[in-house]
Each structure stands twice: as C-alpha cells, then as structure tokens.
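J.: Return a 3D structure for these sequence lines:
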Amino acid sequence: MEDFDKQTADEYIILAEDDGRILGFSSLYLPDDFIHLLFVHPEVSGQGVGKELLSASIEKMNRPARLKCVSENHKALKFYEKNGWKKVVEEEKDGEKYWVMEY
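T.: Model (predicted):
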C-alpha cells in the first residue's frame, strides 16, 4: 500500500467493487487528462470490469485523454483500440517500448 500511495499521489482513483471485493481500479492524473494505471484482477478479466473502468475514467477527463501502454502488451493494446483509443507514437524509456495513446 505504501508503494501504491507513493505511485498515485495527487491522482484520482476509481474503484470497481463487488460486495466489498476490489475487482480493479484506475488511477488518473487529471491535470494532464492521463490514465496512469488501469488494473483488473485476473479472476474477473474479460467480464467487462476494464471497460467500465475505462468509461468512468474517460467521463472524468477532457479530450484528448491520454495513456501509455507497453508495446509488448498486445492484449491491452487491442482492448484500448477496441474501445476507441488510437496509437499516437511509440516511445522508449529505460529499455521498454510503449505506445502513447489518445481518446
């Protein structure tokens, strides 16, 4: 939790819950209209939790909204593109490539 608090300082957190159980979350840096983190528990992957979190995140931000996705995470890239996000530019940092995407 300490690391989570440090990584998401000054960010707006959206939780997906079911009967008190956390199913996923998104973390938004609203001054830049940027989705910093979006995580869905593996047990509920493919059940619409990610789509709901993404929709709720988009509602909180101005356009264009942005996010970064690791280039090797083909499943996530496909998910974002299916939900209206577009690849803008592929960048590299610390030896890892990622796509900057916009909605």
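
J.: Could you use CA atoms for every contact and neighbour count after this?
T.: Noted.

J.: Show me what the helix or strand hosting K97 packs onto, helices and strands only.
T.: Assessed by DSSP states H and E, K97 sits inside strand 96-102. Counting contacts by 3 or more C-alpha pairs under 8 Å, 6 or more residues apart in numbering; DSSP states H and E, strand 96-102 is packed against strand 66-70, strand 86-93.

J.: and for comparison, fold this next one:
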Amino acid sequence: MPYPVIRPARADEYDEIARVWMESWVSTGLAEASDFMLANLRARVRREIEHGWSLFVADDNGTIAAMLALHVPKLYLDMLFVAPAYQGRSLGRQLLAFTRTQLPDAMYLRCVRENEKAWRWYEREGFEFEKEEIEPSNGFVMKYYRWKNKGNAP
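T.: Next up is the predicted model:
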C-alpha cells in the first residue's frame, strides 16, 4: 500500500484537520472527545495559521490521515498527529522525514510528559531531552526536545 501524500493543507480542510487532531489526542488517553474540544481546535488551527504555522496533511486518496504543523522560522515542530486508523503504519516516521527536509539542520519540539509513547518515539528518532516545564495554558508538564543534524556538524 502506498504511503499517503504529504502536501500543504488547504483552508477548506481546516475543520477536518481539527477532527484528526482531536481523535489522535484522545487516542493517547489524556482527554475525552467533545464538541467543545473540537470547536477549540478548529479555532486554534485558524489562529495558528495566522501566527506562522506551515500546516501539512498526509492525504490518503482524499482522507486526511495526519496533520503536521511547523513553525519554520523558529525551527519548531509544533504538532504531529496521526489519525487513530493510521497509527502503527510508520506514517509518523514519514512525516518526521518530511519535517527534516523543511528543517534540515535542527529543530525543537515539546511533548506532554504523560504521553510517554510519543516522547519515547522522539527519543528513538534522535531527539535529545532538554528540560521540563509546566504549560500555564493547560497545566500539562511539557518535555522539551532538540534535534540537530549530526551530518552538518563541524
């Protein structure tokens, strides 16, 4: 089966992207799906685009399989969420490889400490832990990571 195609998101897809984001987040066991959460994520997608997100989707023949949000000037991988039906198929690894084409020298990210599956995966993918801090907007303890392309090191 061919991988979904990674491409820039279109404005008419933002609501569906928010749904994929919510379903993936809920699959971590750290939240429950709700209309309230979905409405907040829909608003946030639009707000983050206005504040510099480069938003991509993994498109599986018209179905959004994942979302990827980068803030390229800040070298920041902000969001990487794979729809539950597509988890475990190496789509996250494909999205990360794509991210490294956009941010080839270094990047930063943060991950909720309780989402152990995610941060352990990032560590296996070469990210180095830097610190933990509480995120005031939601109360979660966030783990901060950095990746540096060792092939570009002097």
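
J.: about what we covered before: need the helices and strands packed on strand 96-102 of structure 1 in a markdown table (columns: mean neighbour count and distance to L37 of structure 1).
T.: Converted to a markdown table, those look like this (neighbours: other C-alpha atoms under 10 Å; distance: least, C-alpha to C-alpha, whole Å):
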| stretch | mean neighbour count | distance to L37 of structure 1 |
| --- | --- | --- |
| strand 66-70 | 20 | 8 |
| strand 86-93 | 13 | 17 |
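
J.: hmm, back to that, report the distance from the strand holding K97 of structure 1 to the chain centre.
T.: Distance, stretch centre to chain centre, for strand 96-102 of structure 1: 12 Å (C-alpha atoms, centre = their mean, to the nearest Å).

J.: Also stretch 41-53 of structure 1?
T.: Relative to where its chain is centred, stretch 41-53 of structure 1 has its mean C-alpha point 12 Å off (C-alpha atoms, centre = their mean).

J.: what does that stretch correspond to over in structure 2?
T.: Aligning stretch 41-53 of structure 1 against structure 2 (TM-score structural alignment) gives residues 83-95.

J.: circling back: of all the helices and strands packed on strand 96-102 of structure 1, which lies closest to P31 of structure 1?
T.: Across these, P31 of structure 1 has its closest neighbour in strand 66-70 (11.4 Å, C-alpha to C-alpha).

J.: what's the following helix or strand after that closest one?
T.: That would be, after strand 66-70 of structure 1 and using DSSP H and E, helix 74-82.

J.: which residues are contacting that following helix?
T.: C69, S71, K86, K87 (C-alpha atoms under 8 Å, 6 or more residues apart in numbering).
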